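# The following block contains a protein sequence and its predicted model.
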Amino acid sequence: MVSKFSRALGALALAATLTAGSAFGEDLKPFPDSSRLVAVGGSLTEIIFALGEEGRLVGRDSTAVYPEAALELPDVGYMRALSPEGVLSVNPSALLVLTGSGPKEALDVLSKASIPYQTVPEGFSHEGILAKIKAVGQALDVEDKARALSDEVDKDLKEAEALTANVAARKKVLFILSMQDGKVQASGTGSAANGIIALAGAENAITDYQGYKALTDEAIINARPDVILMMDRGGELAVSDEALFTHPGIALTPAGQNHKVVRIDGAYLLGFGPRTASAVRDLARAIYGDALGGN
């Protein structure tokens, strides 16, 4: 049985592909009434808690698994498969959604039901995180708080990225989403996995497609990853070291020969919210180890 959290984190990674044309510069307007707010997108919930505005929240979507207090909020469904009934069940006064939430038909129904909603742009980069914080601050009319949080997160990210500034040889990392039936689903560009690998000072081993696709053994061998990166999860989606390193493609890569795999919690690794600088540090240290010196 796959746990609810495993399903949510798997969906988080699979859905986390940058939407072309996301506009970081677009300003949001303060909601007329955000006293009963539903946030859709785990990073938005994290930002709202980090701003100290969690008292407004009356609902979250299934990707919001941090902080632990967020789990006490009603779950209105998965961000890309919302139902109007689920959202309306908590009687919201406003709906704040991350780019890619939907389906559009559900959001249209909510809009016709006089539930104001605004969309926060998603971007898997340092700048993208700051843009999300700014947008949330605008929507909740707490721009001073948002600027303070943005400055703090900006400084933290710069310090985390500096860890790998002097690394001589960049490691190649293959992010594997799943290995069901031995088929490797891996990340290309334009994804949260690609973004966090870059922030940690490494290179994505796969650059010839966007999003997530199944790789042939030959493609894995040719990619020559130094490190395998995976979400740390259980249930049917878990992959043992034995299954990973005996895979015929992975076994012939530097990562397979050196048994080099890094497993990190999915929401922490791929969330692109206030905790991302810490995730960058953890990933960089796991990839480079002693090569980071005293940093």
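Received it, and whenever you're ready, just let me know what you need.

# rest of the way, CA atoms for contacts and neighbours
OK.

# the strands in this structure, which residues?
Secondary structure of the chain (DSSP state E): strands at 37-40, 57-60, 94-98, 117-120, 172-178, 184-187, 203-204, 212-215, 227-231, 261-264.

# and the second one, how far out from the chain's middle?
Centroid separation between strand 57-60 and its chain, computed with Cα atoms, centre = their mean, to the nearest Å, is 19 Å.

# For that strand, could you pull out the residues that count as buried?
Neighbour counts over strand 57-60 (16 or more other Cα atoms under 10 Å) mark Leu57, Val58, Gly59, Arg60 as buried.

# I'd like to know how many residues surround Asn258.
For Asn258, the tally of surrounding residues (other Cα atoms under 10 Å) stands at 12.

# how far away is it from Val184?
19 Å (Cα to Cα, to the nearest Å).

# cool, Arg170 as well?
Distance from Arg170 to Val184, by Cα to Cα: 23 Å.

# next one: Pro225
For Pro225, the distance to Val184 equals 14 Å [Cα to Cα].

# and what of Gly289?
Taken as Cα to Cα, the span from Gly289 to Val184 is 26 Å.

# Kindly report the same for Arg263.
For Arg263, the distance to Val184 equals 16 Å [Cα to Cα].

# who has more neighbours, those two?
Val184 (23 against 15).

# A further structure is provided below for comparison with the first:
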Amino acid sequence: MSAFGRLFLGLNLLMAGLLFGSIALAEVPKRIVSVGGSVTEIIYALGQQDRLIGRDRTSSYPAAALALPDIGYARALSPEGVLSVAPDMIIAIEGAGPPETLDVLENAQVDYVPVPEVFSADGITEKIRIVGAALGEETEAEALAQKVEQDLRSAEADAASVAGEHPKKVLFILSTHGGRVMAGGANSAADGIIRMAGAINAVTEFDGYKPMTDEAIAQAAPDVILMMDRGGDHGIAIDALLAMPSIAPTPAAQNAMVVRMNGLHLLGFGPRTASAITELNQALYSEAD
């Protein structure tokens, strides 16, 4: 056979392999571990939950996700816990860790997809597109992203209208362990949702979550205290909270203005955030000043 003939035959065999699967192409991941409540919510919203074989402890919505094997807390993962369910892909929110665990996972010949965490409408839609691309569901993800974006813009506009020219100052308290207030500052999920709900974060002097002195809280003078609705340090009774020396002098304490919401709904920044904006806005402005 001539060189041309051999080339022609080879091309035909290659095309046949591509068409009929005798040559392996990149396989679609079928065994996925999701790390991060919003990542898991997005996978369910895209209708791809049948591919999930594990989730982290923050992935508590929808309720069906709780039936999946729990591979640990997002920020305290162990390689053994994650790899025990034999995933072929791990989709993890930014901040998952610790770093040494991520090093092991990324070297375990398992696809690892990091998902950036940006606390804004654009950040949420970018999450959706990244997760969708990882799943090979780009078209569905784009449709979901556009719907979520529309819902978010509408919720934000309504919230701003309700707030008007007198937005509330809100102090988000992560915990009160040992009588110390751990509050949410700038560039945090708490800061993002407070602003999107038509209010002002009372604390912008630091980033993330840090303890505050009694004097700093008094100076911040929040109109409302915002907390997650769960047990432990977050379950302090309202009377005890408002009687704390750091809280008692504030307008929030004087008017008994405390709002509690489900943590994942409030701070998850996923497909349900538009409803979180509306719920928080209604709670903040349900009573006249």
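Cool, got the structure. Note that the structure is predicted; figures quoted are calculated from it, not measured.

# picking up where we left off before, JSON lines for the buried residues of strand 57-60 of the first structure, including distance to Ser111 of the first structure?
Output for those, formatted as JSON lines (distance: Cα to Cα, whole Å):
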{"residue": "Leu57", "distance to Ser111 of the first structure": "19"}
{"residue": "Val58", "distance to Ser111 of the first structure": "18"}
{"residue": "Gly59", "distance to Ser111 of the first structure": "17"}
{"residue": "Arg60", "distance to Ser111 of the first structure": "18"}
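
# Skipping adjacent residues, who's closest to the aligned residue in the second structure for Val87 of the first structure in space?
Using TM-score structural alignment, the equivalent of Val87 of the first structure in the second structure is Val82. Sequence neighbours aside, Ile71 is the residue nearest to Val82 of the second structure in space, at 5.4 Å (criterion: Cα to Cα, 6 or more residues apart in numbering).

# residue contacts, the residue mapped onto the one you found from the first structure?
Using TM-score structural alignment, the partner of Ile71 of the second structure in the first structure is Val76. Residues in contact with Val76 of the first structure (Cα atoms under 8 Å, 6 or more residues apart in numbering) are Gly59, Arg60, Asp61, Ser62, Leu82, Ser83, Gly86, Val87.

# again, but for Gly59 of the first structure
By Cα under 8 Å, 6+ apart, Gly59 of the first structure lies in contact with Leu37, Val38, Ala39, Leu73, Pro74, Asp75, Val76, Val87, Val90.

# So which of those is surrounded by the most neighbours?
Top of the contacts of Gly59 of the first structure by neighbour count (other Cα under 10 Å): Val38, with 30 neighbours.

# hmm, back to that, now the match of Ile71 of the second structure: how far from Arg36 of the first structure?
From Val76 of the first structure to Arg36 of the first structure the distance is 14 Å (Cα to Cα).

# Just give me the match in the first structure for Met58 of the second structure.
To be clear, residue 58 of the second structure is Thr; Met isn't right here. In the first structure, the residue paired with Thr58 of the second structure is Thr63, using TM-score structural alignment.

# Run a quick neighbour tally on its match.
25.

# Longest helix in the first structure, please.
In the first structure, taking DSSP state H as the definition, the longest helix is helix 143-162.

# In the second structure, what range does it match?
By TM-score structural alignment, helix 143-162 of the first structure lines up with residues 138-157 in the second structure.

# any chance you could map the helices in the first structure?
Assigned by DSSP H, the helices in the first structure fall at 4-15, 42-50, 84-88, 104-112, 126-139, 143-162, 192-199, 217-223, 241-245, 254-257, 266-270, 276-288.

# mind putting those helices in CSV, distance to Met179 of the first structure included?
Formatted as CSV, the helices of the first structure follow (distance: least, Cα to Cα, whole Å):
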stretch, distance to Met179 of the first structure
helix 4-15, 12
helix 42-50, 25
helix 84-88, 32
helix 104-112, 31
helix 126-139, 30
helix 143-162, 30
helix 192-199, 16
helix 217-223, 12
helix 241-245, 8
helix 254-257, 15
helix 266-270, 16
helix 276-288, 21
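
# closest to Arg233 of the first structure out of these?
Between Arg233 of the first structure and these, the shortest gap by Cα to Cα is with helix 4-15, which sits at 6.2 Å.

# Can you give me the buried ones in that closest one?
Phe5, Ser6, Arg7, Ala8, Leu9, Gly10, Ala11, Leu12, Ala13, Leu14, Ala15.

# Repeat that for stretch 36-50 of the second structure.
In stretch 36-50 of the second structure, counting by 16+ other Cα under 10 Å, buried: 36-46, 48-49.

# Going by distance to Gly95 of the second structure, which of those wins?
For the buried residues of stretch 36-50 of the second structure, the nearest to Gly95 of the second structure is Gly36 (9.2 Å; Cα to Cα).

# list the contacts for the closest one?
Gly36 of the second structure touches Arg55, Asp56, Thr58, Ser59, Ala74, Ala92, Ile93, Ala96, counting by Cα under 8 Å, 6+ apart.

# which of those lies closest to Leu267 of the second structure?
Of all the contacts of Gly36 of the second structure, Thr58 has the smallest distance to Leu267 of the second structure: 11.2 Å, by Cα to Cα.

# show me what contacts that closest one?
Thr58 of the second structure is in contact with Val35, Gly36, Gly37, Tyr73, Ala74, Leu264, counting by Cα under 8 Å, 6+ apart.

# and what of Ala74 of the second structure?
Residues in contact with Ala74 of the second structure (Cα under 8 Å, 6+ apart) are Val35, Gly36, Asp56, Arg57, Thr58, Gly95, Ala96, Gly97.

# Quick one: map the first one onto the first structure.
Looking back up the chat, that one is Val35 of the second structure. Looking across to the first structure (by TM-score structural alignment), Val35 of the second structure lines up with Val40.

# What is the neighbour count of the residue lying closest to that match once chain neighbours are set aside?
Setting aside the residues directly before and after it, Val40 of the first structure is nearest to Val97 in space (Cα to Cα, 6+ apart), at 4.6 Å. Residue neighbour count, defined by other Cα under 10 Å, stands at 23 for Val97 of the first structure.
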